[in-house]
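Undergrad: Fold the following and give me the result.
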Amino acid sequence: MKDMHGPRHRIILPALCWTARRRDFYAITTDISAEGVRFRSSSLLIPGEDLTCSIRHIGLLHARIDRAVGQEFVVSVRGDGPALASLARHFMALSRAQDLSVEPIRVDRRIVPKQKVVTVTLEDGHAVSGHVLNISASGVALLIDRTLELGATIQVGRKLARVVRHFTHGLGAAFVESFEPGDVHDAMTL
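TA: Now for the predicted structure:
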């Protein structure tokens, strides 16, 4: 997600925080950006206050509250250049490790067909073998020995599809034209 402060990187970490006027309240990080670290808390805070937080996997963070709206507040971290750069790299590594990308909501029932081996024809015309993990009216999850670009068009059996996600040794593809829900059963063939 982007805003006027550049990209935001989601990261969810619990924190125990305190200010000079408020002792020991809980907060949780929500994201980091060039703007600072964004938190959520049930405590209502005042911009301009100095804040200390003990954040899981980060340690002690000394900051100033720059903005507070409702339950959200944004802080700028205090410290010198090298320490801030190291802290930013650590936050980014934790953000990547959490991989909080939103998984699309599945609305179609998935089944595991009896016929699991299928021919997958790539955009360049080459055919490779794929193993169907599951299938629904709108898409298929395949194990395949190729890494394909997101958005690539492939043919799974006789059905045209687009690659929409990757996972270890496989991919998820959405059919260009969905099956009728009644046509999805364990004896179906692609």
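Undergrad: C-alpha from now on. contacts and neighbour counts both.
TA: Fine.
Undergrad: Which strands and helices lie in contact with the top strand by length along the chain?
TA: Identified as the longest strand of the chain according to DSSP state E is strand 59-69. On a contact count with 3 or more CA pairs under 8 Å, 6 or more residues apart in numbering; DSSP states H and E, strand 59-69 meets strand 50-55, strand 72-77.
Undergrad: Next, the second sequence, to be compared with the first:
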Amino acid sequence: MASVMGQVAPTSGRLFARQAAADQRRHRRVAVALLGRYMLSDRQEYPCQTVDMSPGGVRLTCAVGGAVGERIVIYLEHVGRIEGKVARLLPDGVAVAVSATARKRDKIASQLTWLANRAELGLPEDRRHERVVPRQALATLRLEGGQEVAARIIDVSLSGAALACEGELPLDSSVVVGRTPARVVRQFKGGLAVEFRLPLSPDRFDENLVL
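TA: Here you go, the predicted model:
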């Protein structure tokens, strides 16, 4: 990371440092340790963990820092997908200036408040991952024997999906949702929930997702 820091243009570094300082004044940072993954412009995914976070910025412990000003896409447990730019390179990670709408920042603020108070107030665990409703909701379930079942996607997370369909499938049975291998983990009236064999990539996780 030191070699990367040596390549940063001084003007660019000062600019993002000022932006990060302004962010710290506007938003209260919450010390929270969330596991996640992130992707830089090389489109490679790397593991990370948060040190602290606010609606406008997040500090990550990670091995690959990229360059100041570089676009970064992060997926964090409980928070979901966020985007931003690398604001500072740190000895053990990076500080990121989050790019988000006012609505998204309000949502992050609510999530951070919940995370900060969860243990103290004894609140129950939330769902592991943020969920979206894809525009392309129709899907086909392909069963182990080759049978196909029409289904409608209720919502999707990086780790699984809820589906409306006819009939019941045994728990832990293998299915393919569209082109995505999964297994049945829960049944409910009128449908079922599946867990993907491999998590989806955060870079394609939005309403335009096609399984």
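Undergrad: what's the TM-score here?
TA: Once superposed, the chains reach a TM-score of 0.45 (TM-score structural alignment, normalised by the length of the first structure), with 97 aligned residues with a CA RMSD of 2.3 Å.
Undergrad: Select, out of the helices and strands packed on strand 59-69 of the first structure, the one closest to Trp18 of the first structure.
TA: Among these, the nearest to Trp18 of the first structure by CA to CA is strand 50-55 (5.5 Å).
Undergrad: Give the next helix or strand downstream of the helix or strand harbouring Ile154 of the second structure.
TA: Assigned by DSSP states H and E, Ile154 of the second structure belongs to strand 148-156. Sequence order places strand 160-165 as the next helix or strand after strand 148-156 of the second structure, per DSSP H and E.
Undergrad: Follow the chain on from that following strand and name the next helix or strand.
TA: The first helix or strand that comes after strand 160-165 of the second structure along the chain, using DSSP H and E, is strand 174-177.
Undergrad: Moving C-terminal from that following strand, which element do we reach first?
TA: Under the assignment DSSP H and E, the closest C-terminal helix or strand after strand 174-177 of the second structure is strand 180-188.
Undergrad: So what angle separates the directions of that next one and strand 160-165?
TA: For strand 180-188 of the second structure against strand 160-165, the angle by axes from the mean of the first three to the mean of the last three CA atoms, to 10 degrees is 70 degrees.
Undergrad: Quick one: list the elements packing against strand 180-188 of the second structure.
TA: Applying 3+ CA pairs under 8 Å, 6+ apart, one finds that strand 180-188 of the second structure contacts strand 174-177, strand 191-196.
Undergrad: now for the last one, which elements pack on it?
TA: Right, the one you point to is strand 191-196 of the second structure. Packing partners of strand 191-196 of the second structure (3+ CA pairs under 8 Å, 6+ apart): strand 160-165, strand 180-188.
Undergrad: Dump the ones you listed into TSV; add mean neighbour count as well.
TA: Shown next, in TSV, are those (neighbours: other CA atoms under 10 Å):
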stretch	mean neighbour count
strand 160-165	22
strand 180-188	17
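Undergrad: Dump those strands into TSV; add distance to Leu115 of the second structure as well.
TA: Listed next are those as TSV, based on distance: least, CA to CA, whole Å:
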stretch	distance to Leu115 of the second structure
strand 160-165	22
strand 180-188	26
